[in-house]
Structure formats: C-alpha cells, structure tokens
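**Q** Have a look; sequence and predicted model below, questions after that.
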Amino acid sequence: MTQDYIIEIDNVSMIFNLSSEKIDNIKEYFLKFIKGQLFFERFIALDNISFKVKRGEVFGIVGLNGAGKSTLLKIIAGVLKPTTGKVYVNGSMAPLIELGAGFNFDLTGRENIFLNGAVLGYSRAFMNEKFDDILKFSELEDFIDVPLKNYSSGMIARLAFSIATVVNPDILIVDETLAVGDYKFQEKCKNRIEELLTTTGTTVLLVSHSSNQIEELCDRVLWLEKGKMKMLGNVKDVMNQYNSYY
C-alpha cells in the first residue's frame, strides 16, 4: 500500500449463511442442530470487490437497497471481517455507520456524549474539553439532559455527527446520516465535511441515496449492484449512468 492511498480493498467478498427455514425458538434450533437438520442458504453480500481511495478524496458509494453498501463500510470500519480478501486502512477513523450505534437510549444526551466518546477511544478529559463544541454544533442545548429514547432520529443524527467530527479524523465514514434531519443541519454537515477536506485533508467515504449529495461532494463513485462492482469512476460519468439506469 503506497502513501498516496489511505484505503485499499483487495478482492473482498462477504458471504452470509441464511437459515432456509423458520425456527421459532432455541429448543427447536438445538433439536435440529443435534439431528443435523439445519439448512442454510449462501447469500453473497459482496463479490470480489477491489478499489483504492486516495488521501483527501471524497469517495461515494451508491446502489439500491441490498447492494452491499453498508456491508462494505462495516468491513472497512472493522465491524465485520470479510470472508475472503484483504482490507488495508492507514489512518484514524470516525465511522457514522448506523444511527445511534454506540449510544445507550436510556441515558441522557450529555451522558451519551461521554459514552460515545469512550467507544471512539477518547478520554473523559478530552470529551470534557470538547463538550461545549459538540453541544454548540448539535444545537441540542435544550435537550442535552433528556434521555435519548425521547430524541427524534434527526436529533440522534445531530449528536452522532457532532461527536464524530469534533476531532479531525483521517477517515470519516458517513452512511446516510446526512439524509436525516432538516435541510439546515444537512447543509451544516456538508460545510463541516468541506472544512475537514480543506483544512486537514480528511478522506470521506459517503453512502447516500441522494444523487445531489453524491454529485455535490464526491470526487469518485463506486456503483454496487447485488454485491458486484457495476462501475467505478469520476462522479459525473458514474452518476450519469446510474441515474439513467434507474
């Protein structure tokens, strides 16, 4: 892996074994297991994917639901281990993969700032130092001591994005987070991403169903279809083909 690239995906495949029949309880599962009557179907979520991402690049990933986009991001983030292939990542990472991941919904927003910071590897002293910045960016001052279970999805997205971008990560992974919440905050998130790009050279991996977001932010785009690479290239060429195809 050369210094020009911060992420390299080398012949990555991800195969899941799905149960081919409905099992209602644990007892039935163990009985079938003992009798050798458990049957599974192979589901290929990703099929031989290879690409490289340059430092400071905004790299988009598009495709319909079930194309393998989120699975690919989880593999890059280290949440999943690929069935075959290699993943090389050279830098710190702030993943925004699943809305609310790393949060406890019974705790308040304030408590979750420190909890999520610990999940991301930040000390309590560091989170104390950055607390006011997180609160200001999220615009949740009036709700910070309310349990997260009473937050809307947009409020959760605000908090998650504010925590993830309080530092300048080498790699920011964003999976549909910008699609949640009001237009004003979406613009604020896009401005923050552009700031990270221009001031610190952060690399961004962006999954979005919004063609406008991809076209506005990305340099190159990977188009996945049913786990396979359909097209990889500059944003204009790929999105022209993608939009006309669907």
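**A** Here it is on my side, so go on. These figures come from a predicted structure and were not determined experimentally.
**Q** rest of the way, CA atoms for contacts and neighbours
**A** OK.
**Q** Could you pick out the longest helix of this structure?
**A** Secondary structure of the chain per DSSP state H: the longest helix is helix 183-200.
**Q** ok, and what's touching that one?
**A** 56, 158, 161, 165, 168, 178-180, 202-204, 217 (Cα atoms under 8 Å, 6 or more residues apart in numbering).
**Q** 6 Å - rerun?
**A** 178, 202 (Cα atoms under 6 Å, 6 or more residues apart in numbering).
**Q** Give me the buried stretch members for that helix, please.
**A** Residues of helix 183-200 classed as buried: 185-186, 189, 192-194, 196-197 (neighbour count, 16 or more other Cα atoms under 10 Å).
**Q** Also stretch 129-149?
**A** Buried, per 16+ other Cα under 10 Å, within stretch 129-149: 131, 134-135, 137-140, 143-144, 146-148.
**Q** Would you mark the buried spots in stretch 207-224?
**A** 207-208, 213-215, 217-224.
**Q** Please compute how far that stretch lies from its chain's middle.
**A** The chain centre lies 14 Å from the centre of stretch 207-224; the measure is Cα atoms, centre = their mean, to the nearest Å.
**Q** Next one: the spatially most central residue of the chain from Glu176, what distance?
**A** Nearest to the geometric centre of the chain sits Ile97, at 2.7 Å (Cα atoms, centre = their mean). Ile97 is 8 Å from Glu176, where distance means Cα to Cα, to the nearest Å.
**Q** what does Val221 give?
**A** 15 Å.
**Q** How about Val53?
**A** Taken as Cα to Cα, the span from Val53 to Glu176 is 19 Å.
**Q** another structure for you, compare them:
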Amino acid sequence: MNTQQMVLQVEEISKSFFIPEMIVNTLRERFITSLFKRKLTLHEHQILKAVSFSVEKGQFLGIIGSNGSGKSTLLKIISGIYVPDQGNIIMKAKLVPFLELGVGFNPELTGRENIFLNGIILGMTRKEVTHLFEKIVEFSELKEFLDLKLKNYSSGMQLRLAFAIAVHVHADIYIFDEVLAVGDLHFQQKCLQVFEEFRRKGVSIILVSHNLEQIKNFCDQVIWLDNGKVRMMGDPEPVVSEYIKAS
C-alpha cells in the first residue's frame, strides 16, 4: 500500500460495553432491588476485537456483516464518537460522517434553520453555509418545505436534507451508514451519482450497506465483520460471495 496516499489507518481496534445482567425497568423492580439491596452485576460484551485496515485516497471501502457484528460501533469510533479500549485511529484527512438519521438536527427547528445547524456541526462556517444554501436546497428538492419544522418531515425527507448538507461539506473521506436504505429510487440514483463524482475527485468513502449489489458495484475493497472480527477482507466479489454462503 502506498502510505503517502493513505487517508485513514485503523490499528487493532477493540471495544467493549458493560451490560447489567439484572435489567430494572419498572418502579416495582427498582423498589424490590433497593429493598433487598441487590447489586447489579455488569457483564462485559466485546463488540470489536483487534480490527485493522487502511483506506487510501479515492478508495471506496464497503463494510458488510449481520446486525450486531460491530459495524456501527466501528464507524462511531472512526468518527470520534466512541473511544476505543485498545488500538489507534490515524486520520490523515478531513472526515465527514453520515451515520444515524436525525443526528445533528433539532426537530423543533425548521428545515431552513437545520441546514445552518447541521452545516456548522459538520464543520462549515455560517458564511460557507450561506454561500452553499441554494445548492443544498436544490439538491434536497425540499424548497417548498423549508419553513416547516423538521418534526413534520418524513424519514425520507430528513434523509434527503441531511445527505444534501453532508455532501456539500468539503471533505477527503466520507462515512455513509445505510444511506440508501431510506428514500425513493429517484433519490437513491442521486446518491449514486454523487458517489461517482466523489470517485472522480479522489474522495474516499466508507460505505456500510445491506444492499450487497451496491457494495459490489461501487466498492474497491470489502471488509466482512463477523462477531466483532474481520472475517474476510479483499475484492468485493469473493468477499460478498463468501458472506452470502455463510448467511
């Protein structure tokens, strides 16, 4: 690998969460627990186990795996939301994460106000957001809904607005978690066109998707996460084929 072109290196990342064995949900359960002075014991659940990989400039990396395999946790560690228990993240470029729908939005604000809020959260200045505002609105195709509160938007509308903001933030590497899972076919095609434009510009993408055809069509390399470990990594076709066989 050409280290001069590397934009991200993930080194031996491990992450665990501690889950209480006794689940206390109701006031009655809390009272009984308090009355008998029962202590909650915590069980360590390891989500990621020594995960390592690198991303080069302009590379499209796909991450596949069943629910609970550690994909979302890995993306949050790369994005700086979680801190790993072990290992290192070496970031050599500006990253924009597009993770959970609604993150960086305020449902009580209008679409117009949320463009500024989310743009600033993603690293733009107010001046930059103002300069790009019309392009963001045009891409989202939500002009007539801009002055509605976000809580009145459908999930598809929120996705279109969030994606429109994210792709107008200058970055060298983007993370997309199931971005094509919500939205109509027309919007999905717009997303794919943006991916192609990113490829031409040498922008790197980490894409998590359950749509294996999209992974095969757009990614240069694929990582299969299984129970928190890298089970297989390489060209899309063989990795996806082995994943399907094991499913």
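**A** Structure's in. What do you need? The structure presented is a predicted model; accordingly, all values stated were derived computationally and were not measured.
**Q** Looking at the buried residues of stretch 129-149 of the first structure, point me to the pair that's furthest apart.
**A** Pairwise distances across these (Cα to Cα) peak at 18.9 Å, for the pair Phe137 and Pro147.
**Q** can you pull out the strands in the first structure?
**A** Using DSSP state E, the strands found in the first structure span residues 5-19, 40-54, 58-62, 84-89, 93-96, 171-175, 203-207, 220-225, 228-234.
**Q** Highest mean neighbour count out of the ones you listed?
**A** Highest mean neighbour count of those: strand 203-207, a mean of 26 (counted as mean count of other Cα atoms under 10 Å).
**Q** Quick check: that strand compared with the second structure, mean distance?
**A** In the superposition with the second structure, the average deviation recorded for strand 203-207 of the first structure is 0.2 Å (mean Cα distance after the TM-score superposition for the first structure).
**Q** What of stretch 112-119 of the first structure?
**A** The superposed stretch 112-119 of the first structure is, by mean Cα distance after the TM-score superposition for the first structure, a mean 0.5 Å from where its aligned residues fall in the second structure.
**Q** residues in the second structure aligned with that stretch?
**A** Mapped onto the second structure using TM-score structural alignment, stretch 112-119 of the first structure covers residues 114-121.
**Q** From Gly156 of the second structure, how far out is Lys149 of the second structure?
**A** When Lys149 of the second structure is compared with Gly156 of the second structure (using Cα to Cα), they lie 15 Å apart.
**Q** Could you report the distance from Gly68 of the second structure to Lys229 of the second structure?
**A** Gly68 of the second structure is 11 Å from Lys229 of the second structure, by Cα to Cα.
**Q** any idea what sits nearest the aligned partner of Pro147 of the first structure in the second structure, other than its immediate chain neighbours?
**A** Alignment note: Pro147 of the first structure maps to Lys149 in the second structure; criterion TM-score structural alignment. Leaving aside its sequence neighbours, Lys149 of the second structure sits nearest to Thr110 (Cα to Cα, 6 or more residues apart in numbering; 3.9 Å).
**Q** How about Leu48 of the second structure?
**A** Using Cα to Cα, 6+ apart, the closest residue to Leu48 of the second structure is Gly228 (4.1 Å).
**Q** Please apply the same query to Lys74 of the first structure.
**A** Leu80 (5.6 Å).
**Q** Report how many residues lie close to the one you found.
**A** Leu80 of the first structure has 13 neighbours, counted by other Cα atoms under 10 Å.
**Q** pretty sure the residue nearest to Leu48 of the second structure is touching Lys49, no?
**A** Yes: contact criterion Cα atoms under 6 Å: Gly228 of the second structure and Lys49 qualify, at 5.5 Å.
**Q** tell me the contacts of Gly87 of the second structure?
**A** Counted by Cα under 6 Å, 6+ apart, Gly87 of the second structure has contacts 11-13.
**Q** Just the closest of those residues to Arg30 of the second structure, please.
**A** Using Cα to Cα, the contacts of Gly87 of the second structure come closest to Arg30 of the second structure at Ile13, 36.2 Å.
**Q** any idea how far Val167 of the second structure is from Ser34 of the second structure?
**A** Remark: distance between Ser34 of the second structure and Val167 of the second structure (Cα to Cα) = 51 Å.
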